[in-house]
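Q: Got a sequence here, can you build the structure:
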Amino acid sequence: MRDLTELDGVRDLLAAVLEALDIPYPATVGDRETHDRILNDRVVQAKIALRSALEEHPLGIEWTTQYLREQLAELPPTGYQHYAAKGAGAGR
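A: A predicted model of the protein is given here:
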């Protein structure tokens, strides 16, 4: 069985990947372009992290997870009206 610390690291990486992909849906057709651009940029970062974790000589799960989270912080899901926030006026 693998070390529990390693499994926790994998779980943290998977949580970060989910965070990258699970952004609010756009509230309007007009907001779709911004949403799709942000989502695409976040998908690219998630793919880079997964590839890094699966390499023969990875940088380490913890480092990869931290790097992904730093990249996601630079790509917040803002600038468009979110579906859940349509009535509240949030998301812009």
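Q: Please count neighbours and contacts with C-alpha atoms only from this point.
A: OK.
Q: The closest residue to Gln45 other than its chain neighbours: neighbouring residues, count only.
A: Counting by CA to CA, 6 or more residues apart in numbering, Leu68 is the residue found nearest to Gln45 once chain neighbours are left out, at 6.5 Å. Other residues near Leu68 come to 23 when the count uses other CA atoms under 10 Å.
Q: I have a second one here; can you model it like the first so I can compare?
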Amino acid sequence: MTNRIPDGPVRERLAAVLEALDIPDPATVGDTETHREILAERAMHAAIPLRNVLDHGGHPLGIEWITQYLCERLAENQSTGYRHWGERP
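A: Sure thing, here's the model as predicted:
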């Protein structure tokens, strides 16, 4: 038995949510506020389509459209502008 979620809309949605929330940790205390602001913005964009699916049974344009919408919002709100762990000087 496998616990792997099969390829398809559900997996795509979960991957998009993970991408929204899994941004690098700030490297210094001075980068914490920027990191927090970026993460809050990305979390809001992830919550909107999830709310549509979970509370309202989906979106009239379908789960593929919602996943694309989320990916576009993430592209507009990059996780840049702060130093993070693993970043090369």
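Q: which residue is nearest the centroid of the first structure?
A: Nearest to the mean C-alpha position of the first structure, by CA atoms, centre = their mean, lies Ala20 at 1.1 Å.
Q: in which helix or strand would I find that residue?
A: Using DSSP states H and E, Ala20 of the first structure maps to helix 4-21.
Q: Quick check: the residue nearest to Gln45 of the first structure touching Ala46?
A: Yes - under the criterion of CA atoms under 8 Å, Leu68 of the first structure makes contact with Ala46 at 6.8 Å.
Q: what residue of the first structure takes the place of Ser79 of the second structure?
A: Mapped onto the first structure by TM-score structural alignment, Ser79 of the second structure lines up with Pro77.
Q: ok so, going back, so the very next helix or strand once past the helix holding Ala20 of the first structure versus helix 4-21, what angle?
A: Downstream of helix 4-21 of the first structure, the first helix or strand assigned by DSSP H and E is helix 29-54. Angle of helix 29-54 of the first structure versus helix 4-21, following axes from the mean of the first three to the mean of the last three CA atoms, to 10 degrees, is 160 degrees.
Q: Quick check: Asp55 of the second structure vs Ile66 of the second structure, distance?
A: Computed with CA to CA, to the nearest Å, the distance linking Asp55 of the second structure and Ile66 of the second structure is 14 Å.
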